[in-house]
Each structure stands twice: as structure tokens, then as C-alpha cells.
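Undergrad: Build me a structure from this.
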Amino acid sequence: MTMGLDLDFTTVLERWQSLLDGAVLTLELALMATVLGAAIGVLGAIGRGSASRAVAGACGFYVEAIRNTPLLVQIFLVYFGLASIGLKLSAFTVAATALTINVGAYTTEIMRAGFDAIPRGQIEAAEGLALSRVQIYWHIILLPAVERVYPALTSQFVLLMLASSVTSQISAEELTAVANYIQSDTYRAFETYILVALIYVVLSLVMRTGFWGLGLVLFPRRRRLGTPL
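TA: Have a look, this model is predicted:
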């Protein structure tokens, strides 16, 4: 006796508005965490190279604590931790906070690698030209460092968007949570997750294209040289 695969996407596609809303919320989570996480990463990388052992140690502890624990556990810690002290925040806010904390640690290490790649001679030359500390950090260290690690940064941010699926565990209404609701209503789990997988592919391509375009704007030198971003 053979069994055929009976695929029916009709009932799933009828809920396209819910899938679209979930996809939009997924992008919102990813973009918010990307912006805030990038800021944390830059500050964390500066802190890790600080002459203060306390600051460098605190930044190092943060990075190691995040990189050596699962994202889902971090989400639960934020979710239940804030609730235990009386802060009743929405699932979206908690999810964005946890994702920001997570990606901030990974961005810290990526940016630290970028800072380490800047030749010491360039910094000394800038100091010899009497540039201020802010000018040195911005023009000599930060911008060249970001340019060097930009591909790694963008890949990390796309991975963050994909990892946001675990926030469905705290009822954040992102794409995977919507898919869970749809398959429980339609009993078409296989069809639902096929569509969701395709949507995640599209979201990844959208983000990568966006980062590619941003790179063309931020790094005109690479655009002139034809260097891949």
C-alpha cells in the first residue's frame, strides 16, 4: 500500500495577512536589535580595549556570558527577570531587548577584530597630526574597522533575524508564532512551514540586499574599486 503526499496550501494561504503581519514584525525586531546591538557592539569593543581593567573585565564577562548561553535561555531570563521585579513589558519589547543583548555581544567581538586590524602606525600618524581623540576614533579607527568587518556584521544581523523565531516561546507575534497558530487551526503543518521557510528566505534576501546597498553608500572607496561588500 502506497501513501501519496496530499499537499493543500489553500487554507494556509487564506491567512496571508497574518503571515504578512508576522513577517513585518520579524523585520521590525531584527532591525531594532540590529541598530541597538551595533551601538552596544561598538561601545563594548572600545571597552574591551580599555586601559581600565574593570571596564575591560566587565565587557569581557558580558561577551562570554552571552556567547556561552543559549538565546532561548537569555530570552527567558529577560522575560521572567523583568516580571519578577514588577516590570510588565510587552512580548515585543522583551524580545527586542533580549535580541539586542545577544547580538550586542557578538557584534562586540566582530568590532574588536576590526579594531585590532587597524595598523598602529595609522593611529600614531593621526596623533602626530594633532587630531583629537574623537577624530582619531571616528576617521582612523571606527570607519575603517567597520569597513573591514562589514560582511561579518551583516551576516550576523541576518542570523539574528532568523534566530528571532525563538521569541515565539514568549508569545511574540512574529512569523514563527503566527505559523504555529495557523498550523494548529488548519492541521496543515507541512504546508504552513514550507511557506514560512520561503518567507524567511525572502526576508534574508531583503536584508542582505539592504545591507549591500547601505555598504555602497557608506564605503564609496570600495564601490570605486569594485571590492565586494
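Undergrad: CA only for contacts and neighbour counts going forward, please
TA: Noted.
Undergrad: After whichever strand or helix holds residue 106, which helix or strand is next?
TA: Assessed by DSSP states H and E, residue 106 sits inside helix 91-116. Downstream of helix 91-116, the next assigned helix or strand under DSSP H and E is helix 120-128.
Undergrad: Let me see the residues that make contact with that next one.
TA: For helix 120-128, contacts defined as Cα atoms under 8 Å, 6 or more residues apart in numbering pick out 136, 140, 141.
Undergrad: And stretch 202-217, by the same measure?
TA: Counting by Cα under 8 Å, 6+ apart, 23, 27, 150, 154, 155, 158, 161, 162, 222, 223, 229 sit against stretch 202-217.
Undergrad: Please tell me how far the residue lying closest to the second one once chain neighbours are set aside sits from residue 41.
TA: Translated: residue 27. Distances taken as Cα to Cα, 6 or more residues apart in numbering place residue 161 nearest to residue 27, at 7.0 Å, with adjacent residues excluded. To residue 41, residue 161 is 17 Å away according to Cα to Cα, to the nearest Å.
Undergrad: Following up with a second sequence; could you model it the same way so I can compare the two?
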Amino acid sequence: MNYVFEFSQVFEAWDELLAGALRTLWLSAMSMAIGLIVAVLGALGKANGPVWLRWIIDGYIEIIRNTPFLIQIFMVFFGLPAIGIRLEADQAALLAMVINFGAYGIEIIRAGIESIHKGQIEAGRALGLKPLQIFRLVVLKPAVQAVYPSLTSQFILLMLNSSVCSAIAASELTAAGNDIQARNFRSFEVYFVVTAMYLVMSMFFWGVFAWVERAFLARPASR
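TA: The predicted structure is shown next:
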């Protein structure tokens, strides 16, 4: 084996990798926040909405869950201009990630809502809670507690899937790695470092999610 590893050529472009990583974190965090809103509203509509709304939501879920994420990105970035909607690469990446997560998130949140016993809702009404209070305190929080591991796993998968956004030249980590590799041709070194950075970002998000669970979702200790 005569290959000589030259990581120095990669670290010379560290500022580009760091900027790409920060952009990945931003895209991921924004798509998680907006996607969670879509998921909660969609799950609520699917659970309590009229038949026509449930059909629309079911159609959206099936289309997104049964098509490749890459094709969804292309539809947003290359397809929307056909109807007069033009987005920058990062905007298209964010929209595609929100749409993708929303479909999976709706089913996760819906499963959590359906796990709530109807007696708890009746108890909330008996206590005089308003409908919004019942949904927020009696339904939504216990539902999120029940599905939190699945929800956070989907968040991490969303962050990792952001690498596909490099196909439309979104300014995230993989795109930065591709640009550096195209200049120095050090494929192994570049993608080894990029892989390590994705691992670090995944651990960062796991840490944040663990803190959120302890701070806001921890169940009272049983006696």
C-alpha cells in the first residue's frame, strides 16, 4: 500500500468545513422546529379532522414515505419553478426537509395521541380545563413523552439526510466536503473528516434531546 495520507490539505480548508457544519446544524434545527409544528397539526387533523382533511393528510403521508428524499428535493428545487416559485438552494433544502419530516412526524405523533386513554380527556373536562389546555397538558405532553425516542431518532435521521441536499448545491457540510475534494482529490481524508463531523453533530443533538427530556418531559417519580 503506497497511499500517503495527507490530512493537512483537508484542515487547510477547515473554515469551509466548519461553515458547512454550522449550516447543517441550522438547516436541521429549523426543519426540526417547523416540521414538528407540521407533524402536530397534521396528527391533530388526522385524529379529529373531517374525512376530506384526513384523506389529504393520508395522501401526503403516503406520497412522502414512499418516494426517495432525493426526488423530493428535486421536485422542490427544479419542479416548483415550473409554476413560478423559485427558491434558493438552501431555502429549497429547508422546505424539502420540513415536508419530509412532517410526513413521518405525523404518524409518530398520531401514535402518541392514540395512546392517551379517553378517560384522561374526560377527567380534564371535569376539572374545567379549556380545550386548548386539555390538548396541551392532557394529550400532547403525554403523547410526546410516549413517542419521544422515535421522534428524536427521526430528528437525527433528518439531520443525516441533509447530506443529500448537496445534490442541489445547498451550502451544507457534504457540499463543502465535495468542493474541497474537487480541489485536492484527497477523497478518503475529506470524507473521513466529514464523517467524523456528522458523528459529532449527531452526538450533540442526542445530548440536546436528552436535556430536553430531563428538563421538560420527565415523568414524576413513582412511589
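Undergrad: returning to that earlier point: okay, the helix holding residue 106 of the first structure sits on what stretch of the second structure?
TA: Counting by TM-score structural alignment, helix 91-116 of the first structure pairs with residues 89-114 of the second structure.
Undergrad: Repeat that for stretch 157-172 of the first structure.
TA: Counting by TM-score structural alignment, stretch 157-172 of the first structure sits on residues 155-170 of the second structure.
Undergrad: could you check the angle helix 91-116 makes with the longest helix anywhere in the first structure?
TA: For the first structure, the helix that runs over the most residues, judged by DSSP state H, is helix 16-48. Put simply, helix 16-48 of the first structure runs at 40 degrees to helix 91-116, going by axes from the mean of the first three to the mean of the last three Cα atoms, to 10 degrees.
Undergrad: other SSEs contacting helix 16-48 of the first structure?
TA: helix 53-67, helix 91-116, helix 143-163, helix 175-186, helix 189-218 (3 or more Cα pairs under 8 Å, 6 or more residues apart in numbering; DSSP states H and E).
Undergrad: Superpose on the second structure and give me the mean offset of it.
TA: Its matched residues in the second structure lie on average 0.4 Å from helix 16-48 of the first structure after superposition (mean Cα distance after the TM-score superposition for the first structure).
Undergrad: start and end residues in the second structure for that helix, please.
TA: Going by TM-score structural alignment, helix 16-48 of the first structure sits over residues 14-46 in the second structure.
Undergrad: these two touch, right, residue 105 of the second structure and residue 41?
TA: No: Residue 105 of the second structure lies out of contact with residue 41 (Cα atoms under 8 Å); the separation is 10.2 Å.
Undergrad: how close does the residue of the second structure positioned farthest from its centre get to residue 182 of the second structure?
TA: If you look at how far each residue of the second structure sits from its centre, by Cα atoms, centre = their mean, the farthest one is residue 2, at 41.7 Å. Residue 2 of the second structure sits 22 Å away from residue 182 of the second structure, going by Cα to Cα.
Undergrad: what does residue 86 of the second structure give?
TA: 28 Å.
Undergrad: Looking only at neighbour counts, state which of the two leads.
TA: The neighbour comparison of residue 86 of the second structure against residue 182 (other Cα atoms under 10 Å) goes to residue 86, with 15 against 11.
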